[in-house]
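Chemist: Model the structure of this input:
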Amino acid sequence: MMYAVLSLGLALLGGGIRLAQMLRLSVPLLYGALVITVFRPWYLAHIALADGIFLVLVGLAVLSWMVTLVRVVWEMIW
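Modeler: The predicted structure follows:
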């Protein structure tokens, strides 16, 4: 039973990581994971800066989605 739960958990984790890669959210998620684990004292001292960096990274991912969408629409028009 424990093996089945562990296998399912790892499969879901792998699927989540693959989805993050497809959505270009790997860098923001990696940053978030590192900040709350490895750099926790720095994060607690600079919460606004750390959150701002995270939001900029997510914003860049959204901007890349928009650029891709514009390119696809542009290709369809021409």
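Chemist: drop to CA atoms for contacts and neighbour counts, all remaining ones
Modeler: Fine.
Chemist: Touching stretch 9-21 from outside, list them.
Modeler: Here stretch 9-21 makes contact (CA atoms under 8 Å, 6 or more residues apart in numbering) with residue 26.
Chemist: let's see this one next to it:
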Amino acid sequence: MTAPRAAELQRRIVQSAQVLVVACLVAAAGNAGITIFLAHVWQLDGIIAVLLSLVAAYAGVVVPARGRETSRAPSASPFV
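Modeler: Reported below is the predicted structural model:
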């Protein structure tokens, strides 16, 4: 009777070890990917700054101009 229990226990131990090895490999690959990504992120700073300045310029020029166009139309809002 102990042989089937021992075999089941051994199977579970082997399965747990396999899951642990796969988890370690996934963690190592993720760590390497994050390291490579962070090594190149500094190159994106200039692009992000340019895009943010373009968005700020758009918000400062186009959005108020559209507000003036819509302010001529009658509004049902009491806050206008």
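Chemist: And the TM-score between them?
Modeler: Overall, the chain-to-chain superposition scores 0.42 on the TM-score scale (TM-score structural alignment, normalised by the length of the first structure); 37 aligned residues with a CA RMSD of 1.9 Å.
Chemist: now the helices for the second structure?
Modeler: Along the second structure, the segments classed as helices by DSSP state H run 2-41, 44-71.
Chemist: and these as a markdown table, adding mean neighbour count?
Modeler: Below are the helices of the second structure laid out as a markdown table (neighbours: other CA atoms under 10 Å):
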| stretch | mean neighbour count |
| --- | --- |
| helix 2-41 | 11 |
| helix 44-71 | 11 |
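Chemist: Could you report the neighbour count for residue 60 of the first structure?
Modeler: Neighbour count of residue 60 of the first structure, defined by other CA atoms under 10 Å: 15.
Chemist: Would you mind giving the secondary structure of it?
Modeler: Following DSSP: H, G, I helix; E, B strand; the rest coil, residue 60 of the first structure is assigned to helix.
Chemist: cool, and residue 12 of the first structure?
Modeler: Using three-state DSSP, the three-state assignment for residue 12 of the first structure comes out as helix.
Chemist: And it, how far from residue 5 of the first structure?
Modeler: With distances taken as CA to CA, to the nearest Å, residue 12 of the first structure is found 11 Å from residue 5 of the first structure.
Chemist: joint contacts of those two?
Modeler: Residues touching both residue 12 of the first structure and residue 5 (CA under 8 Å, 6+ apart): there are none.
Chemist: Which element is encountered next along the chain beyond whichever strand or helix holds residue 5 of the first structure?
Modeler: According to DSSP states H and E, residue 5 of the first structure maps onto helix 2-22. Moving toward the C-terminus from helix 2-22 of the first structure, the next helix or strand (DSSP H and E) is helix 26-37.
Chemist: So for that following helix, what gets flagged as buried?
Modeler: For helix 26-37 of the first structure, the neighbour count (16 or more other CA atoms under 10 Å) marks 26, 28-29, 32, 35 as buried.
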